[in-house]
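Trainee: below: sequence and its predicted model.
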Amino acid sequence: MPKAAYEAELARLQAQLVDMQAWVQETGARIVVIFEGRDAAGKGSTIKRVSEYLNPRVTRIVALPTPTEREKTQWYFQRYITHLPAAGEIVLMDRSWYNRAGVEHVMGYCTNAQYHRFLHQAPIFERMLVEDGILLLKYWFSVSDVEQEKRFRSRNDDPLRRWKLSPNDVLSITKWEDYSRAKDTMFVHTDIPEARWYEVDNEDKRRGRINMIHHLLSQIPYEVVERQPIEIPARPASGGYERPPRELQNYVPDYAATVTG
């Protein structure tokens, strides 16, 4: 997708996301958006564009680390429940409870019994969320094996993004078909009428982001909320305040003055 067309449409859609957020606050809606998919499929960069101009007190990104030893003994969905939205909140999940159907299953981090219990319970859990009024959207980001390897190599060569590359990510190259089978099985069990899976072709990141954000907006029944204009008052006359001498303050050194471009 051409950069100019992408940037113009992204700005238009991000403005609509701001309108949607205002509607969520006004109505007390609760929204959960799940971002799942292959490693290096572009989930994180899409979340960044979705949340870029939204209020972090309203729209939260949830990216949970490896469960603690205590959390491993809990009901599987328990640690995710605490991150669900209250009225007027949006939660963007950078990976979710579907870890169990993907990486945990493929890498052997859970037992077969735990895996099959998840496939049984996940639809029940999600129906409960939807029945309680939560708007639940699930997106799967797809990318080809060639493009995935290209992105891995790009991350490995970039010191600013190398942190995104983990040993598990690299192993996903050798387990491509295993992840494909796991995804297919997951869809069979959890693509339910109450909470459909929507697949995002993210081979072209610009196109994928635009398609995903446009679809997200189409699934939320929001309306533009009329906002009361805010008047900025005139600054009152000085009451005699005098700022302390500059030399008494600890200022950050002017490093920028040394930058030559």
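Mentor: Happy to help now that I have it.
Trainee: use CA for all of it now, contacts and neighbours both
Mentor: Noted.
Trainee: list the buried residues for the helix or strand harbouring residue 206?
Mentor: Per DSSP states H and E, residue 206 falls inside helix 205-219. By 16 or more other C-alpha atoms under 10 Å, the buried positions in helix 205-219 come out as 205, 206, 208, 209, 210, 212, 213, 214, 216.
Trainee: will you turn those into JSON lines that also has distance to residue 130?
Mentor: Output for these, formatted as JSON lines (distance: C-alpha to C-alpha, whole Å):
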{"residue": "205", "distance to residue 130": "30"}
{"residue": "206", "distance to residue 130": "31"}
{"residue": "208", "distance to residue 130": "26"}
{"residue": "209", "distance to residue 130": "25"}
{"residue": "210", "distance to residue 130": "26"}
{"residue": "212", "distance to residue 130": "21"}
{"residue": "213", "distance to residue 130": "21"}
{"residue": "214", "distance to residue 130": "22"}
{"residue": "216", "distance to residue 130": "16"}
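Trainee: closest to residue 241 among these?
Mentor: Ranked by distance to residue 241 (C-alpha to C-alpha), these are led by residue 213 at 49.5 Å.
Trainee: pretty sure that closest one contacts residue 12?
Mentor: No. Counting by C-alpha atoms under 8 Å, residue 213 stays clear of residue 12, with 10.6 Å between them.
Trainee: please report how far the spatially closest residue to residue 110 that is not a sequence neighbour lies from residue 85.
Mentor: Spatial nearest neighbour of residue 110, excluding adjacent residues (C-alpha to C-alpha, 6 or more residues apart in numbering): residue 104 at 5.6 Å. Distance of residue 104 to residue 85, computed by C-alpha to C-alpha, to the nearest Å: 25 Å.
Trainee: one more structure, for comparison:
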Amino acid sequence: MKTLKRKEYEALLTPLQLELAAMARWASHSGARIVVVMEGRDTAGKGGAITAITQHLNPRQCRVVALPKPSEREATQWYFQRYITHLPAAGEIVLFDRSWYNRAGVEKVMGYCSETQYRQFLQQAPVFERGITDDGILLFKYWLCVDQALQEERFAERAEEPLKSWKLSPIDLKAREKYGDYTAAREAMLKATHTAHAPWTLVDFNDQRLGRLTLIRHLLDRLPDTEVPLELLGLPPLKGKLAKEKYTVVKPIPSFRAKAPRG
């Protein structure tokens, strides 16, 4: 499959990131609250898409939420309760790297929740999201799609690459055998939770670079086209001499050479 080359991708991404920065200024100026839910297959590319969106945004304004396994206490709460505390205040943007939809996906397929809990989730999620959107929060839900053959290639890459090995968990290994079950769970989830007030958007991520560009373009097109001028701060010259560091500073090493093994 022909994929988008890096140089072409970066040339197309830069203007989109400028638009994202303008969107963030608008959110700050207007007090808008924005939530972006990122869901999809393992290896689809959620992390890369989130990085492309947040790369040049102020982390104090735009934050990523990736919650771990619930604690014993959280497991006894109303299911949506621990997600509510991460919803944005005025002017903030929150991206969920996986979200409350864990229950409709991995928890359902891997048996981490009961059938009653699963059915209850499918009934309550649209109501929960209605409450979010009725309060004025802008909610965008994206599902990232990847074919099983490409998913297997990416799993193999993670298994062989030390810098990516943290992305491969025992749950991922078990999930590889349940591609069809995940498909069925996704279809049931979409049927129950694709609503007028909180619709799903499915994006093809077989080409991750093209998928990122498509998702960002779609997100920007769904937000109000309201431009807030960028106010650049002038940088007047300093008065007096420039100060020098008074403590010992480790100097950069010009080159690194592999040392012979000891012993």
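Mentor: Structure's in. What do you need? This one's a predicted model, so the numbers in the text were calculated from it and none came from an experiment.
Trainee: and residue 64 of the second structure, what pairs with it in the first structure?
Mentor: When the first structure is aligned by TM-score structural alignment, the residue opposite residue 64 of the second structure is residue 61.
Trainee: got it, and residue 35 of the second structure?
Mentor: Checking with TM-score structural alignment, residue 35 of the second structure has residue 32 as its match.
Trainee: let me know the secondary structure of that match.
Mentor: Judged by DSSP: H, G, I helix; E, B strand; the rest coil, the three-state class of residue 32 of the first structure is strand.
Trainee: would you confirm that it contacts residue 87?
Mentor: No. Applying C-alpha under 8 Å as the test, residue 32 of the first structure and residue 87 come out as separate, 11.7 Å apart.
Trainee: between these two, which one's more packed in?
Mentor: residue 32 (21 against 15; other C-alpha atoms under 10 Å).
Trainee: for the more buried one, what are its contacts?
Mentor: 84, 85, 90, 91, 92, 93, 134, 135, 136, 137 (C-alpha atoms under 8 Å, 6 or more residues apart in numbering).
Trainee: let's see it at 7 Å
Mentor: Going by C-alpha atoms under 7 Å, 6 or more residues apart in numbering, residue 32 of the first structure touches 90, 91, 92, 135, 136, 137.
Trainee: how about the helices in the first structure?
Mentor: 3-27, 43-51, 69-72, 78-81, 103-106, 112-131, 145-156, 167-174, 176-190, 205-219 (DSSP state H).
Trainee: okay if I get the ones you listed as TSV plus distance to residue 235 of the first structure?
Mentor: Below are the helices of the first structure laid out as TSV (distance: least, C-alpha to C-alpha, whole Å):
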stretch	distance to residue 235 of the first structure
helix 3-27	29
helix 43-51	34
helix 69-72	54
helix 78-81	47
helix 103-106	58
helix 112-131	49
helix 145-156	50
helix 167-174	55
helix 176-190	58
helix 205-219	40
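Trainee: which one of those lies nearest to residue 246 of the first structure?
Mentor: For these, proximity to residue 246 of the first structure was assessed by C-alpha to C-alpha; helix 43-51 is nearest, at 38.4 Å.
Trainee: corresponding residues in the second structure for the closest one?
Mentor: With TM-score structural alignment as the criterion, helix 43-51 of the first structure aligns to 46-54.
Trainee: and stretch 99-106 of the first structure, end to end?
Mentor: 10 Å.
Trainee: what span of the second structure lines up against it?
Mentor: Under TM-score structural alignment, the alignment places stretch 99-106 of the first structure onto residues 102-109 of the second structure.
Trainee: which residues are in contact with that stretch?
Mentor: Residues outside stretch 102-109 of the second structure that contact it (C-alpha under 7 Å, 6+ apart) are 113, 118, 181, 182, 185, 186, 189.
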